[in-house]
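1. fold the following.
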Amino acid sequence: MALKISAAAIKNPTAVIACIVLTVVMGLGYIYKLPVQLVPDVELDRITVYSDWPGAAPAEVEAQLLEPQEKLFGKLSGLANLEASATFGRSTIVLTFAPDTVVENAMLELVNSLNSIPNYPDDANEPVVVVGAGSNATAISWLSIRPAEGNSALVLDSLNLIEQVVQPQLERIEGVASTRLIGGRKRVLAIEVDPYKAASFGIEFPRLAQTLARNHNVSAGSIDAGRRKLSLRLASGYSIEQLRQSIVARNAERVVRLADVAEVKMDYAKPDGVFSENGGTSIAISVQAVKNVSVLDVMDRLNKVVSVLGEGVLKQNGLTITQVYDETVYINDAIEQVYANLALGIVLAVAVLWWFMRRFQATMVVAFCIPLTLFSAFILIGALGRSINVVSLAGLALAAGLSIDAAIVVFENVLRHFHKGGNREKASIVATGQVTGALIASTLTTVAIFLPIIFTEDTTSQLFSDLAIAITATVVLSLLVSITVIPAILVRLKSVRGVSANADRFAPLWDRWTDIVMAWTSTAKRRWLWLVSLVTGAIVLSWVLIPKVDYLPQGNQNSIFAYISPPPGVSLAVAQDELEKTINERMLPYYQHHKQPYIKNYWLGFYGRYGFLGATAADSDEVDELINVINNEILKDLPDVRAYASRSSIFGRFSGGRVVDVNIQGSDTDNLMTVANAAYQKIGESLKGASVQPIPGLAFDEPEFRVQPDDRSLADNGWDRYDLGRVLSTLGDGLWLGEFFDGRERLDLKLTSSEELTPETLLNFPVVTAYGNVATLAELATAEQRVSAATIRRINGARTVTLRVVPPQGMSLEQAIAQIQQDVEPQLQPLLKNNSRIVYEGTAAALSSAIQSMGTNVLLAVLILYLVIAALFSSFKDSLYVVLTIPLAAVGGFVAIRLTNFFVFQPLDLLTMIGFIILLGMVVNNAILLVAEIRRGTSEQLQLVDAIRLGLRNRARPILMTTLTTVFGMLPLLLLPGEGSELYRGLAAIVIGGMLLNVVFTFILVPTMMQIFEAPVPLARAARSR
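-> Sure, this is the predicted structure:
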């Protein structure tokens, strides 16, 4: 089939030209059409369930929301992990499914499970189910809304406007998955009751709440009125004035209206979080994008909507909106960097090609394959529904030099036949046919080794599949171009004949190299010595040189993120007045360019028990310096605060791919805290410079005033625990009664107390009970001040305290895990009680799984490689000759990584490890071509030694030429720094080092093995003959 295609192309140049033009046009179209992202989408197969229960403590949330949901969710098909947390008023459950799980089916099963949960608390909201990581998804943009110049109004009071006008418009943008607000306070309709007046009128709080909560209209169906049908509707909803005049009690003396005992007014609820941008209070909006979408297009649409909002509704309300973080800045820089590397790599590859050919026209004929192949690759990438990202473009850059390997072989062989004279068309067909088999073999081996990656569904393989597809597409398409376009061009370019007519200027070098190899392998003893030393030496050196393994590179984007853990029990108001003020005072001199390194912008927020600080440097080269300033000056010496800043990871927030989650699990919470505190201290001592973040904390440090009901006393007064809870909610932050619609917006309706109570006065507070008695809370319950957990964390049903460890710069993830297991864990085991245990999760578990998956893929790739070559050569022995050259390439890869680390830290992360799989397909091509040439000689009745000599002589030039063009094509990926370079630097080092070492020793190893196993000579007899 390949020969027929080649012959048809040679005989029909018009069709070839038409295909070339069509490929260029379609390729350019796909370049502009394909979605652009930073890294490939990785399906995490997650579903997040949120359940809100206003005013509920974490312990109640755990008991009445989390545990019932966990029991049902644990039975879901394909569930791999269940992570849950209970905080004040909210439960969150993140379910992770096995890679082969159909998420839509899991979603349906989960919703059905939710519907079967009985006895939800009456005032708990319906659970919200989100496909994906929910609020943990990485934001592509952060927006900040602040008062305009001259506007003295508080931006915090604009939350309702932003929620009801701004947020919906942002979420309607095509490609936006969700948005999240931080800061501001909601406008509410507050019914502020005077408890003493209420008591004097005998008004009972639970009944008052029940009466006011019925403030809504009721649709009662319809009735017939003659020939008309009328809808039946009970208009029981109050206006604000009607609410004030509503009757709440009646006695013999008078009718008591709500206005007599309470003030109904518009008010603002306590904020859930605070946010500031560049020192000024603001409201933040984070924007998350959907999967499989062009982030650049989404950002363009987002910027247009933001501009309209800024000039429209926000300006009318005295507000401004600015973008403080834009992921596409780094994406554009990283994509441009790879394009630049690709272009420079092509120039270098063509320069090497010219160095060998020394003819401009001949060089351009071969070099023409590069752009044509790349255009074809873009078409195939688009047809497969993939995106343009740093990983896929790195794959194309890696394959750019490789794309002319087949073209060089075809070009050399065709010119060699032209030199013999005769019909050029016939000579071109014969010459192309002679090498097509070997080229198909080498191409199939490259395709075969990537099959396990392309068709495996685990997250690691999904990440690498774009790289695999890019390289595979380039190699396959370059073969098609080489056997069709190259011979078709050469037949019609008469002047190219001059290239082969001149003697090869390097011919003496190839002859000399051939003589050296034949001399080194001339005796049986030398051959066995070479074989044993090369194979065993390669294996031993690989074992010795292999570095510690990391998970994924962090990236080098200009973005800093700091996690802040405020002091135990600190209120949001105190965090704003003290921590936020102090941090802003320290940051402003760098933002105002009074101190170096300068800050371009920064943002600071506190939400619940956690805080965060984000910043970008004015000079991207000063990010590391700014991180040191933030850690050692800005966040230092804050009383009882734990904080750590690091560069944001491109694979996730905070430290993304470089974290070890040390999970301490068990049912004895006191023991968990004891072990967690010891682990926190020991890890800090063992890993100097590491960041250790306790989740949720290292102590039950949330102060609480715990009220214990007296059930008998409650019963004597006609109440139960539920009634007492509603009274306490009213006296606290307020009891939620529902929603109030004023015709323009929906407001929360809350019943609150006009008296601000303290723990000391609460128990002496008088309330009217169901029987009309006035009793103090001290008569109905007891109370004590104590501490409890602010957040309860559970993993797979077990209470858990997690220590999230970020290794220090220069230490790989594998080193950190090994050090914790060897130095820290033995000291913790004696402290574990009541079946408590230590489990390593996060990227630590993912790393272990990925290494296992990668090892399986490599072994499978080698097996596939061996079988494919055996099938193509019709010989298992010849296939073995080829495969045994692989260890030499591995040594070269490890040596290159070691040398790279002399200049810049380069761990053996998973993206770097994929370089070894790429290397498999590249280095065997040389051996395949050499073995095929030797077999061609023996098939022409040459003696084995003569066939080897001829094979070395004929293949030395094309093998060296293809190797050097490939190496120089990849060289910019290794040497040039810039945005995104961490993603592919190590990978390029592996491939370059492996190919350079392999090309030298393949010329020795293949002749050595063939002479040993084709014509074996016993060592003893060989020694006697000498």
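2. can we go C-alpha only for contacts and neighbour counts from here?
-> OK.
3. identify the residue nearest residue 542 in space, chain neighbours excluded?
-> Spatial nearest neighbour of residue 542, excluding adjacent residues (C-alpha to C-alpha, 6 or more residues apart in numbering): residue 891 at 5.2 Å.
4. wait, residue 350
-> Closest to residue 350 by C-alpha to C-alpha, 6+ apart is residue 367, at 6.1 Å.
5. number of residues surrounding that neighbour?
-> If you count neighbours by other C-alpha atoms under 10 Å, residue 367 ends up with 23.
6. before we move on, back to that, C-terminal to whichever strand or helix holds the residue nearest to residue 542, what's the next element?
-> Residue 891 is located in helix 886-900, with elements delineated by DSSP states H and E. Using DSSP H and E, the helix or strand that follows helix 886-900 in sequence is helix 910-939.
7. next, the second sequence, to be compared with the first:
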Amino acid sequence: MILSDLSIKRPIFATVMILALVVLGIFSYRRLSVEMFPNVEFPVVSVVTTFPGASPETVERELSKRIEEAVNQVAGVKHVFSTSRESVSTVVVEFRLEEKVNDAAQEVRAKVASIRGTLPTGIEEPIIQKLDFNAAPVAALAVQSTGMSVRDLTTLVEKKIKKRFESVAGVGKVDMVGGQKREIKVELDPVRLDAIGLGVNDVVNGIRSENTNTPLGRITRDSSEYPLRIEGKPDRADQYRQMVISQRNGRPIPLSEVAQVSDGVEEKRKLALVNGQPAIGLDIYKQSGGNQVELVDTIKKVIAKVQKELPPGVTISLVRDGSIMTRESLSDVQDTLIIGGILTVLIVFCFINSWRSTVITGVTLPISVISAFIVMNAMGMTLNVMTLMALSLAIGLLIDDAIVVRENIVRHLELGKDHMEASRFGTAEIGLAVFATTMSIVAVFVPVAFMKGIVGRFFYQFGISVAFAVLVSLFVSFTLDPMLSSRWHDPSIHLQGKRKGIARWLELFNCWFDSASERYRFAIGLALDHRMAVMGLALASFVAGVAIFLTLESSFMAQYDKGEFQISFKSAPDASLAETENRMQAVLTAIRDFPEIDHTYTTIGAGDSGTVRDGLLYIKLRERDQRKKNQFLLQRQVRERLQQVAGLTFSIEEVGQIGGAQKPLNVNLKGDDLALLKQLAARLKNELYKVPGIVDLAVTLENDIPEYRLRVDRDKALSAGVTTSDIVGALSRMVGGEAISTFEDEDGDAVDVRVRVAADLRRNPAQLDTLKISVPDGKGGVKLMPLGSLTSTVTATSPTEINRRDLARQITVSANLDNVPIGTAVKYVEAASKRINMPPGYSLNLSGEAEDMAESFGYMAESLLLAVIFVYLILAAQFESFFEPFAIMLSLPLSIVGMAGMLKLTGDTVNIMSLIGLIMLMGLVTKNAILLVDYAKVLRERDGMDRRDAVILAGHTRLRPIIMTTLAMIFGMLPLFMAIGAGAEMRAPMARAVVGGLLTSTILTLLVVPVMYTLLDDFSCWLKLKWRGKEFAK
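-> Here you go, the predicted model:
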């Protein structure tokens, strides 16, 4: 072969090429970012529009539906979702994964702009932006104080601590949760306002006119010019009390005469707790593409520096470290890779019994792994679980080519050839077969890399990494290995019977193996004499494998112990912040005695859509070696405790799961009548309650919010000369409060000035009736009129939100799964849906994990088919035959029984990882068959050997490399197979599927492939005879 011959003749040239790969690989490794998973960009765009004061029904009718219809026309749209809440419409447009998110966002902007004129007046400008599902906080900090007031602590956090972390390189943003900012509170006294004859608008206008710094022009003096301005803004908070807001009968009216002015804090609407104690939380987000692990390390250093600068009694702590799982997973995968490499090299040493041959063979491993970093860096990949797992699984593959080449060279050395001749001839003899086996592996992983859907995005880096590493191993096997074999003479090859110590024991092992290979010669002959029986055995194995496979349960991804989980909860629909906090304290009390819990971090009202009824409890567990229970057992016990807490609905969720934090089981009911949808959802929920393992059931829109509604008497309002918007404007200021201006503090930062009626005057609807608003007096002025004379108050209920999907209303029944695979849960849902009798015009569909699983399994089936086709084409090209590849392809179905049997034995499901293992098997199991059939053809064509003798000799000769490569692959995957370490439960099914498939396919291949080869050869000869007979007849 050209490469091997060139490397043998020019050893320095070969060495330089390999060193270049290693140097480039090391430099590339240093540039790789570190992440838990590949950074996948989902083409999802949101349109958020605010309509102050509008009910969910109004928001749906006037905003959500119109925007949905517009954006649904954009090319590439997969789904359109909308959520209509009070005052806010959120429309989410999900595009097909192949669409570019920036182009999609631009198209959505254009469509929304085209209908902007049809949307109601009074709305705020729609905010259109890309959604980043990877934008989870990398860290959460908690600041606590033993003596500082809430206001002072909030000011300290906002002005110093928060800004300090915002300036850290790599930080995208920092969100503050909890605390109460400083606020100038102007609490109006309706009685005094009425006595003086002032309306709330008069007060607001008066404050705004007085609280301003206005330029007045310029003063020119001699040759100089000076700007002139008036500083009307108070420089002290107490100066607001003396601010003149109006005049009556020539008398100035100070603000203190009609309102209570105080320098206080904003209304409490958010809360953070650490182990149940008040705190101010800081959620830190990284910039896109940043290195998560390095950023958290930097944050820890900044925490240590900031702590030294804080006042006594103030502490800052890291309560949530998003890099822990990443560190542990990457560390364990790296350990797996190293251990797998060591085990693989030991297998080689056991068979070759020479440390020089082992080094020549084993040097392929580090070179291939290091070189893989080149393509990872060049293609913008990261160092993550998928790429490292790819290299870990490929350990056995990377050394396979070197094993086969070196073993063949050693065999020729034992036949008496010198090192130069043995290296040249041994590499050339096996070169085509090695090339074909490597290409069959590449042919399997390339379709994996280019699968569609979510799974394709996550496995892209996996497939590319393996394919490139395997190609590098082929290159090393054809360059460095023959060069070293020709130059570095191995005297141990000729020490048969003279070895000592462990070498002597290994020599005895190899003698035993040689005798076993002689018995294998007899077994091949016996199989050739009973070909139909052997084929019957193969068929029975395949049928058994399919039967076992069909009994396996299915899931999207195997669960694994992350050492942390979170609980999202909702209190009663009418609960206040204080009531929600009370419920949360009851939860913390219920779980306090679990020794496995390290600490808790609670937030209430956090996030853009969070209310005082919404909360999130993050639970960090102790290290695995410090607790007796795994995460899932603890979650089950926590769930049992929380079911005893009244006034609370909750859901236990994974932290940072792929695709968001929604529950795994989501059943969507679609139709137009909201009341009927609620009935159907309630019936479905009751059916699912009966199923063991389906837990945390919840229904959207299950509980409406009680509310008071003011109905405007149109006739009275018309006669009074007032509009609904006038009433809304006045009431929103008096009841809801409005930040009408700002006050500059001593640091130059803005402090809101908020106008509102005192809290004790807005506790019930009757008090609202006495509030007065300004109306025209018919004489060019205004007068005050009680609100009760224009409106009436009724009690009602309203949905918290209205959800829609693909232009139709939707209610979702969601649930968590406790030891029930998603595939089994889907079967339960399908059975339950038949019992609830969906009426015409109403439909039921699954989303979330079930939808992702069905879609991904379909794409993986396509990838499996492509892999099989590509392998066949490569084999046909190698053997220059369309028939002979079928002898090798028969080894593919023989792996099913081992793969399915192993998954059944270990209790694993058919999931993304195990299916990737099945696809890998399509390339791995052909390697052994290629070595056997290729050498049989060489013996027949080169040496003119009889077919039976050629097949038997080929099996006998290739048994050693076949067993070596198989054991190398199995032992290389053994650390993954054992599922030891962080996140190993997720990765293990892939290794288990491969190991099980390799075991059965290797055993059966050694007998079935020789038989199938002879059968196909007979069939080919029969066809030729038939063809020649027809030609002769003509």
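8. superposing both, give me the TM-score.
-> Overlay of the two chains. TM-score (TM-score structural alignment, normalised by the length of structure 1): 0.90; 988 aligned residues with a C-alpha RMSD of 3.1 Å.
9. rewinding a little: give me the contact list for the helix holding residue 891 of structure 1.
-> 534-535, 538-539, 541-542, 545-547, 906-908, 916, 919-920, 923-924, 986, 989-998, 1001 (C-alpha atoms under 8 Å, 6 or more residues apart in numbering).
10. tell me which residues of that helix are tucked away?
-> Along helix 886-900 of structure 1, these residues count as buried under the neighbour rule (16 or more other C-alpha atoms under 10 Å): 886-898, 900.
11. then stretch 211-222 of structure 1?
-> 212, 213, 215.
12. can I have the buried ones of the contacts of helix 886-900 of structure 1 as a PyMOL selection?
-> Per 16+ other C-alpha under 10 Å, the buried members of these correspond to this PyMOL selection:
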select buried, resi 534+535+538+541+542+546+547+906+907+908+916+919+920+923+924+986+989+990+991+992+993+994+995+996+997+998+1001
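13. before we move on, back to that, just want the angle from the helix holding residue 891 of structure 1 to helix 910-939.
-> 140 degrees (axes from the mean of the first three to the mean of the last three C-alpha atoms, to 10 degrees).
14. what span of structure 2 lines up against helix 886-900 of structure 1?
-> Here helix 886-900 of structure 1 aligns to structure 2 at residues 892-906, judged by TM-score structural alignment.
15. still on that earlier bit, okay, and which of the buried residues of stretch 211-222 of structure 1 map to helices?
-> residue 212 (DSSP state H).
16. residue 227 of structure 2: helix or strand, and which one exactly?
-> Counting by DSSP H and E, residue 227 of structure 2 is part of strand 224-231.
17. mean deviation, that strand versus structure 1?
-> Aligned to structure 1 and superposed, strand 224-231 of structure 2 gives a mean residue distance of 8.9 Å (mean C-alpha distance after the TM-score superposition for structure 1).
18. what is that strand packed up against?
-> strand 213-221 (3 or more C-alpha pairs under 8 Å, 6 or more residues apart in numbering; DSSP states H and E).
19. and for the strand it packs on, what's in contact with it?
-> Here strand 213-221 of structure 2 has contacts from 225, 226, 227, 228, 229, 230, 231, 232, 233, using C-alpha under 8 Å, 6+ apart.
20. spatially central residue in structure 1, please.
-> In structure 1, the residue lying closest to the centroid (C-alpha atoms, centre = their mean) is residue 651, at 3.1 Å.
21. corresponding residue for it in structure 2?
-> So, by TM-score structural alignment, residue 651 of structure 1 is matched to residue 658.
22. secondary structure class for that match?
-> Here residue 658 of structure 2 is recorded as coil under DSSP: H, G, I helix; E, B strand; the rest coil.
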